[in-house]
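Asks: structure here, sequence nowhere to be found:
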């Protein structure tokens, strides 16, 4: 949680319940500290969820499908997103919100396809939150019967806990990361509605056991849909686009 990693630099509803109370012996009680951390965590998530619900209502009014793309760094998420919007823009209105700690490189790659993109730089923050997405939406047109793709900061920990108002989290899991990633980061794999197994064109060059990886995924999240694909060759993209169309129909 961000109350532990420290990336939540300015929580909107954080309260210090021991303000003005000091101890002469110079250390905080462990129980008091735990209570403060739990209260801060509750306040952060409650405030975030309130904004996320507002976003969800706004998107539902426009029949807009919003997806939160999450992954570890280097999974090929941006390359996959570029290929996705190239194919999708002829079918439906589409826009992208890009999250990175620094630079606007990824947003520039999206804009080069002719699709609108808003870049969010989180600085020391390790994830997007609902307030950031809410503010970014003010820079995008309404996407009636369209798709909003939110590329989160590369991180398999904190983004699992933060609702951005999306329909589903889509986890990009690269075959170069090893089969045991689902067991190392179970919270994120449990939160995913769809897992895209990316870079499958590299399988002939890797010692990646697909059966073992699928077994670990099912151990953590037996209900998640899984699509194997390659953003480089385009293999598997029709399945991915078909899943998107199904979700759009339900939006």
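Replies: Happy to help now that I have it. The structure displayed is predicted, hence computed values, not measured ones. Numbers count the residues shown, from 1 in each chain.
Asks: CA atoms for contacts and neighbours, from now on please.
Replies: Noted.
Asks: so what secondary structure elements neighbour the helix or strand where residue 42 lies?
Replies: Using DSSP states H and E, residue 42 maps to helix 30-61. Judged by 3 or more C-alpha pairs under 8 Å, 6 or more residues apart in numbering; DSSP states H and E, helix 30-61 is in contact with helix 2-5, helix 130-137.
Asks: same list, these, but as TSV with distance to residue 242 and mean neighbour count please.
Replies: Output for the helices and strands packed on helix 30-61, formatted as TSV (distance: least, C-alpha to C-alpha, whole Å; neighbours: other C-alpha atoms under 10 Å):
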stretch	distance to residue 242	mean neighbour count
helix 2-5	35	14
helix 130-137	26	18
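Asks: make TSV out of those and add distance to residue 63.
Replies: Output for those, formatted as TSV (distance: least, C-alpha to C-alpha, whole Å):
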stretch	distance to residue 63
helix 2-5	32
helix 130-137	15
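Asks: please identify which of those helices is closest to residue 207.
Replies: Among the helices and strands packed on helix 30-61, the nearest to residue 207 by C-alpha to C-alpha is helix 2-5 (33.3 Å).
Asks: contacts for the closest one, please.
Replies: Here helix 2-5 makes contact (C-alpha atoms under 8 Å, 6 or more residues apart in numbering) with 8, 37, 40-41, 158.
Asks: can you name the next helix or strand after the helix holding residue 42?
Replies: strand 65-71.
Asks: that next one to helix 30-61, inter-axis angle?
Replies: 140 degrees (axes from the mean of the first three to the mean of the last three C-alpha atoms, to 10 degrees).
Asks: what about strand 65-71, distance to the chain center?
Replies: In terms of C-alpha atoms, centre = their mean, to the nearest Å, the centre of strand 65-71 is found 5 Å from the chain centre.
Asks: adding another structure so you can compare the two:
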């Protein structure tokens, strides 16, 4: 049984990788760079992204955002306050986004002239780490309230990041966050990766993040992480999610 589950997982990931490669090439021809944002729930990802989008709109930059959740369109509403074009993806229980889902929305919705597309992945540091979306930049975010050992607990996510963003830094003192230990743990799983500090409440790090993203869009080299997306294992109880659930996930997408 284990071998057959592994074979299905490998086949799903191989298909996704092929679609992601094709999507990356198609986006490059259109002059679009994709930023894939990964984090746990509650990291402050949506609030920070909203601030970044608002700053981009102030600068008349051609940006857009797709945000993914299992249910509700709450985050799309929050992000839309920035003035940027925003679309919600509902995954209907699927714990991550895949290249085929992104491709469908790029083809049917992405506004003409967009050069920078932010994708807010499902709040989860396990499943999304295995799936290439055709992104130009993979950003992994973590709040200081999550603990400095988080990179060691989720090495695939942090080890596949082109950039790491530490959020809610205004709470570092009350949370007893050990920033030196966190930095050491990040470098242990992803040597040389840049760690950017941010606080959406004060706006700290918003401009820095936007500038990093724009630099990549304009051709700046990105950090090469040691890990490529790799398979995750749910165990027998969830083995169906890469077959039946994947086939049905399209129905949960907001048209």
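Replies: Cool, the structure landed. This structure is a prediction, so every number in the text was calculated from the model and none was measured.
Asks: quick one: TM-score?
Replies: Once superposed, chain against chain, the TM-score is 0.84 (TM-score structural alignment, normalised by the length of the first structure); 218 aligned residues with a C-alpha RMSD of 1.3 Å.
Asks: before we move on, back to that, the helix holding residue 42 of the first structure: which residues count as buried?
Replies: 36-37, 39-41, 43-45, 47-49, 51-53, 55-56, 59-60 (16 or more other C-alpha atoms under 10 Å).
Asks: ok, and the closest non-adjacent residue to the spatially most central residue of the first structure?
Replies: What sits nearest the mean C-alpha location of the first structure, by C-alpha atoms, centre = their mean, is residue 70, with 3.6 Å. Counting by C-alpha to C-alpha, 6 or more residues apart in numbering, residue 70 of the first structure lies nearest to residue 171, which is 4.9 Å off, once chain neighbours are set aside.
Asks: which position in the first structure pairs with residue 153 of the second structure?
Replies: For residue 153 of the second structure, the aligned position in the first structure is residue 184, judged by TM-score structural alignment.
Asks: what about that match, neighbour count?
Replies: If you count neighbours by other C-alpha atoms under 10 Å, residue 184 of the first structure ends up with 11.
Asks: can you check the one 5 residues further on too?
Replies: Burial measure for residue 189 of the first structure: 29 neighbouring residues, criterion other C-alpha under 10 Å.
Asks: the stretch of helix or strand it belongs to vs the second structure, average offset?
Replies: Residue 189 of the first structure is part of helix 186-191, with elements assigned from DSSP H and E. With mean C-alpha distance after the TM-score superposition for the first structure, helix 186-191 of the first structure departs from the second structure by a mean of 0.5 Å once superposed.
Asks: residues in contact with the helix or strand following that helix?
Replies: For helix 186-191 of the first structure, the succeeding helix or strand toward the C-terminus, using DSSP H and E, is strand 192-198. Residues outside strand 192-198 of the first structure that contact it (C-alpha under 8 Å, 6+ apart): 75-76, 168-175, 189, 223-231.
Asks: could you redo the last one with a cut-off of 10 Å?
Replies: For strand 192-198 of the first structure, contacts defined as C-alpha atoms under 10 Å, 6 or more residues apart in numbering pick out 67-71, 75-77, 80, 160, 167-176, 189, 210, 213-214, 217, 221, 223-232, 235-236, 240, 243.
Asks: quick one: buried ones out of those residues?
Replies: Buried, going by 16+ other C-alpha under 10 Å: 67-71, 75-77, 80, 160, 167-176, 189, 210, 213-214, 217, 221, 224, 226-231, 235-236, 240, out of the contacts of strand 192-198 of the first structure.
Asks: how far away is residue 90 of the second structure from residue 96 of the second structure?
Replies: Distance, residue 90 of the second structure to residue 96 of the second structure, by C-alpha to C-alpha, to the nearest Å: 10 Å.
Asks: common neighbours of these two, please.
Replies: Residues touching both residue 90 of the second structure and residue 96 (C-alpha under 10 Å, 6+ apart) are 68-70, 122.
Asks: what packs against the helix holding residue 189 of the first structure?
Replies: strand 65-71, strand 168-174, helix 181-184, helix 210-220 (3 or more C-alpha pairs under 10 Å, 6 or more residues apart in numbering; DSSP states H and E).
Asks: buried stuff in it?
Replies: Applying 16+ other C-alpha under 10 Å to helix 186-191 of the first structure flags 186-191 as buried.
Asks: turn those into a markdown table, columns for distance to residue 146 of the first structure.
Replies: Converted to a markdown table, the buried residues of helix 186-191 of the first structure look like this (distance: C-alpha to C-alpha, whole Å):
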| residue | distance to residue 146 of the first structure |
| --- | --- |
| 186 | 31 |
| 187 | 29 |
| 188 | 26 |
| 189 | 26 |
| 190 | 26 |
| 191 | 23 |
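Asks: out of these, who's nearest residue 107 of the first structure?
Replies: Taking these together and measuring to residue 107 of the first structure by C-alpha to C-alpha, the closest member is residue 188, at 24.1 Å.
Asks: who are the contact partners of that closest one?
Replies: Neighbours of residue 188 of the first structure in contact, by C-alpha under 10 Å, 6+ apart: 70-71, 155-161, 169-171, 182, 220-221.
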